[in-house]
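Colleague: sequence-free structure coming up:
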């Protein structure tokens, strides 16, 4: 598994460990990370993204406590056996709900109509 799996934004208000946990939730829910798939080591992720290894370790531990990951002796962390390979579209959309609410609030604060916001979002998603 490649350490570039995660996209970390150091300037974000969201702590890095939470960014990692949220990405793990989405990657598992979408089926991009399959049950039993090994994650990159704490050291690899920390080195690749130039973050403190304790930050990555904290994220992995939280994901393990949530049941997303399991520790395999001598191998590292893997997607927990109890995870389904992919969630329904509704379940995956539910993971986006907080960000969609924030986007809607920001658009309203900027007094932007829905059409240009939706067109821009469509472009970002790669739709035509």
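Modeller: All right, it came through fine. Quick caveat: nothing in here was measured; it's all calculated off a predicted structure. Numbers count the residues shown, from 1 in each chain.
Colleague: going forward, measure contacts between C-alpha atoms and count neighbours the same way
Modeller: Fine.
Colleague: Regarding residue 124, what is its secondary structure?
Modeller: Under DSSP: H, G, I helix; E, B strand; the rest coil, the three-state class of residue 124 is helix.
Colleague: Tell me the gap between the strand or helix carrying residue 54 and the middle of its chain.
Modeller: According to DSSP states H and E, residue 54 maps onto helix 53-65. For helix 53-65, the gap between its own C-alpha mean and the chain's C-alpha mean amounts to 13 Å (C-alpha atoms, centre = their mean, to the nearest Å).
Colleague: Buried residues of it, list them for me.
Modeller: 53, 55-64 (16 or more other C-alpha atoms under 10 Å).
Colleague: next, the one to line up against it:
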């Protein structure tokens, strides 16, 4: 389910957050589906339960999951259609990155090819 790079400079909890967001956005994890418990996932991945808890907390803050006391964590049904404010924020960040890439010499054609390639990867999952 998860491929973590323990040698990566990126913290493990961030890798977990990214992977779970990808699974939610691509609807591998369905709305209201229960996520593995912190303890179960920690044993499966052989990492500290606090790391899992931190990732779950971050996903909850971002609105991708919700928690029910004593029941566990679940995929937020509205995560797929994130609110307009979040979409606007992502577009602003993307615009900044595009402008920076253009400034550094990346061509429009290269950016378009990256978008097509990324979309193809999403469809292959």
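Modeller: Yes, it's here. What you see is a predicted model; the values in this text were computed from it and never measured.
Colleague: whereabouts in structure 2 does the helix holding residue 54 of structure 1 align?
Modeller: Mapped onto structure 2 using TM-score structural alignment, helix 53-65 of structure 1 covers residues 49-61.
Colleague: Now that stretch on structure 1. Mean distance?
Modeller: Mean deviation of stretch 49-61 of structure 2 relative to structure 1 after superposition (mean C-alpha distance after the TM-score superposition for structure 1): 0.4 Å.
Colleague: before we move on, back to that, other SSEs contacting the helix holding residue 54 of structure 1?
Modeller: helix 16-30, helix 42-49, strand 69-72 (3 or more C-alpha pairs under 8 Å, 6 or more residues apart in numbering; DSSP states H and E).
Colleague: Now with 7 Å, please.
Modeller: On a contact count with 3 or more C-alpha pairs under 7 Å, 6 or more residues apart in numbering; DSSP states H and E, helix 53-65 of structure 1 meets helix 16-30, helix 42-49.
Colleague: List the contacts of stretch 14-31 of structure 1.
Modeller: 6, 8, 10, 33-34, 55-56, 58-59, 63, 85-87, 92 (C-alpha atoms under 7 Å, 6 or more residues apart in numbering).
Colleague: List the buried residues for the top helix by length along structure 2?
Modeller: Using DSSP state H, we find that the single longest helix of structure 2 is helix 84-103. Neighbour counts over helix 84-103 of structure 2 (16+ other C-alpha under 10 Å) mark residue 98 as buried.
Colleague: Off-centre distance for it?
Modeller: 17 Å.
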